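Colleague: Turn this into a model:
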Amino acid sequence: MLYLSLFITFFEIGLFGFGGGYGMLSLIQTEVVHNHHWITTGEFTDIVAVSQMTPGPVGINSATYCGYAAAHNAGYGEMMSVLGSLTATIALVLPSLILMVLIAKLFQRYLNAAPVQSVLRGLRPAVVGLLGAATLLLLSPENFGALSVSPWQFSISIFLFAATFIGTYWMKINPIRMILYSAFAGLVLLY
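Modeller: Sure thing, here's the model as predicted:
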């Protein structure tokens, strides 16, 4: 039953998750953490961090790790957890694959049509909203610590957040380098 739930959940996310992997993160978190309780918020945060550092699209990587964690947390063995990974990954990719095959030729033919342009203009703000929601959902005590519990961890987290934002947005430092710098700073300052 878990595998069917995983398939349906990630198929729906793949079908309605406009804006790529980052746009899907808020949908994935809502489903796997809040609705199904397959993983905790802390586990999801770790999954997102690992998904960003590993090669491949962040949405697909997140689905793969979430499927594994959901099966593992449900008490399934190693191989059955791998099946959870495969189920979530295939379910997330399948809607895009089907839709792209079906509309590839039609899109080129009707790309400049007014209704198609209107649909695309309507989707753009929705994609930005999904990306913003993903960002806001990750601004949690699990990621930053709580000021009342650990002022040092909270202060370092806010500093790393600000430094990474400034470094990537204004100073145009490569995001991979910023991830490595932040990991090193976390190791030195929070260990």
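
Colleague: When you work out contacts or count neighbours from here on, use the C-alpha atoms and nothing else.
Modeller: Will do.

Colleague: The most centrally placed residue in the chain - nearest residue in space that isn't next to it in sequence?
Modeller: For the chain, the residue nearest the mean C-alpha position is Leu25 (3.2 Å; Cα atoms, centre = their mean). Distance criterion Cα to Cα, 6 or more residues apart in numbering; nearest residue to Leu25, sequence neighbours excluded, is Ala134 at 5.6 Å.

Colleague: my read: the one you found touches Tyr22, true?
Modeller: Yes. Here Ala134 reaches Tyr22: they are 6.8 Å apart, a contact under Cα atoms under 8 Å.

Colleague: Which one of the two is surrounded by more residues?
Modeller: Counted by other Cα atoms under 10 Å, Ala134 and Tyr22 do not tie: Tyr22 has more neighbours, with 25 against 21.

Colleague: tell me what the helix or strand hosting that one is packed against?
Modeller: Tyr22 belongs to helix 20-29 when assigned by DSSP states H and E. Where contact means 3 or more Cα pairs under 8 Å, 6 or more residues apart in numbering; DSSP states H and E, helix 20-29 is packed against helix 2-16, helix 58-73, helix 114-138.

Colleague: Which strands or helices does the very next helix or strand once past the longest one pack on?
Modeller: The element immediately downstream of helix 114-138 (helix or strand, assigned by DSSP H and E) is helix 141-144. Here helix 141-144 touches helix 41-53, helix 151-169, going by 3+ Cα pairs under 8 Å, 6+ apart.

Colleague: Of the ones you listed, flag the one that's most buried.
Modeller: Greatest average neighbour count among those goes to helix 41-53 (a mean of 18), per mean count of other Cα atoms under 10 Å.

Colleague: this one as well, want them side by side:
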Amino acid sequence: MIFLYLFITFFEIGLFGFGGGYGMLSLIQHETVEHWHWLSSSEFTDIVAVSQMTPGPIGINSATYCGYTAVSNAGYSSSMAVFGSAVATLALVLPSLILMILISRMFMRYMNTHTVQSVFNGLRPAVVGLLGAATLLLMTPENFSLPTVNPWQFFISCGLFAATFYGTYFLKINPIRMTIHAALAGLVLLY
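Modeller: The predicted structure is shown next:
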């Protein structure tokens, strides 16, 4: 039964996840951690980290890892967990595939009309909101600790966050390089 719920959940996320993979993260986190309790918050954070480091879109990578982990946590064998990852990945991609096939011809014809432009103008703020929500959902005590619990980890985490933001946004340093530097700094400073 978990496979059916995985398919329905990730199909809905794929259908309503505007803004790409980062926009989908808050939806994936809500469904897999809060609604279905397939994953813990810490497992989801690890999945996001691994999804960012592996090649491919973060939304699809997250769906693949979430499907595997959800089925594995439900007590199924690893071969069934692989099937769970395939179900979640297919379900996430399927709405986009169907919609792109259906609207590709009409979009090219009507893309410069006022109605279509108005729809896109309305979607842009929603995408920014989804990206902001994904950022806030990852700012948890598992990632940053708390100043009262572990002040060293809290201030180092905040410093790494600020340095990475400044480096990628203002200094235009390659995000991959910044990720490697932050990982090395975290390894040296936090352990």
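
Colleague: ok, back up a step: output the helices and strands packed on helix 20-29 of structure 1 in TSV, with distance to Gln29 of structure 1 appended to each entry.
Modeller: What follows is these, written out as TSV (distance: least, Cα to Cα, whole Å):
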stretch	distance to Gln29 of structure 1
helix 2-16	10
helix 58-73	9
helix 114-138	8
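
Colleague: Buried deepest among these, which one?
Modeller: The highest mean neighbour count among the helices and strands packed on helix 20-29 of structure 1, using mean count of other Cα under 10 Å, belongs to helix 58-73: a mean of 24.

Colleague: what residues does stretch 76-89 of structure 2 touch?
Modeller: Here stretch 76-89 of structure 2 makes contact (Cα atoms under 8 Å, 6 or more residues apart in numbering) with 3, 6-7, 10-11, 60-61, 63-72.

Colleague: which one of the helices and strands packed on helix 20-29 of structure 1 lies closest to Ile90 of structure 1?
Modeller: helix 2-16 (7.9 Å; Cα to Cα).

Colleague: Mind giving me the packing neighbours of the closest one?
Modeller: helix 20-29, helix 58-73, helix 78-110.

Colleague: So what touches the second one?
Modeller: Contacts of helix 58-73 of structure 1 from elsewhere in the structure, counted by Cα under 8 Å, 6+ apart, are 2, 6, 10, 20-22, 24-25, 28, 32, 38-39, 44, 47-48, 51-52, 54, 77-78, 80-89, 92-93.

Colleague: Next, work out how far apart Tyr65 of structure 2 and Val48 of structure 2 are.
Modeller: 9 Å (Cα to Cα, to the nearest Å).

Colleague: what do you get for Phe154 of structure 2?
Modeller: 20 Å.

Colleague: before we move on, what about Ser78 of structure 2?
Modeller: For Ser78 of structure 2 relative to Val48 of structure 2 (Cα to Cα), the value is 21 Å.

Colleague: again, but for Thr69 of structure 2
Modeller: Relative to Val48 of structure 2, Thr69 of structure 2 is positioned 12 Å away (Cα to Cα).

Colleague: just Ser157 of structure 2 next, same as before
Modeller: Ser157 of structure 2 is 17 Å from Val48 of structure 2, where distance means Cα to Cα.

Colleague: before we move on, what about Cys158 of structure 2?
Modeller: 18 Å.

Colleague: before we move on, what about Gly122 of structure 2?
Modeller: Gly122 of structure 2 sits 28 Å away from Val48 of structure 2, going by Cα to Cα.

Colleague: What of Val93 of structure 2?
Modeller: Relative to Val48 of structure 2, and taking Cα to Cα, Val93 of structure 2 is found at 18 Å.

Colleague: Equivalent analysis for Thr9 of structure 2, please.
Modeller: 18 Å.

Colleague: for Phe107 of structure 2, same thing?
Modeller: 33 Å.

Colleague: before we move on, what about Arg109 of structure 2?
Modeller: Distance from Arg109 of structure 2 to Val48 of structure 2, counting by Cα to Cα: 38 Å.

Colleague: Same check on Ala86 of structure 2?
Modeller: 18 Å.

Colleague: before we move on, what about Thr32 of structure 2?
Modeller: For Thr32 of structure 2 relative to Val48 of structure 2 (Cα to Cα), the value is 13 Å.

Colleague: try Tyr68 of structure 2
Modeller: For Tyr68 of structure 2 relative to Val48 of structure 2 (Cα to Cα), the value is 14 Å.

Colleague: just Glu34 of structure 2 next, same as before
Modeller: 16 Å.

Colleague: Please apply the same query to Ser42 of structure 2.
Modeller: Counting by Cα to Cα, the gap from Ser42 of structure 2 to Val48 of structure 2 is 10 Å.

Colleague: what's Leu111 of structure 1 in contact with, if anything?
Modeller: Gln117.

Colleague: okay, stretch 71-82 of structure 1 sits on what stretch of structure 2?
Modeller: Using TM-score structural alignment, stretch 71-82 of structure 1 lines up with residues 71-82 of structure 2.
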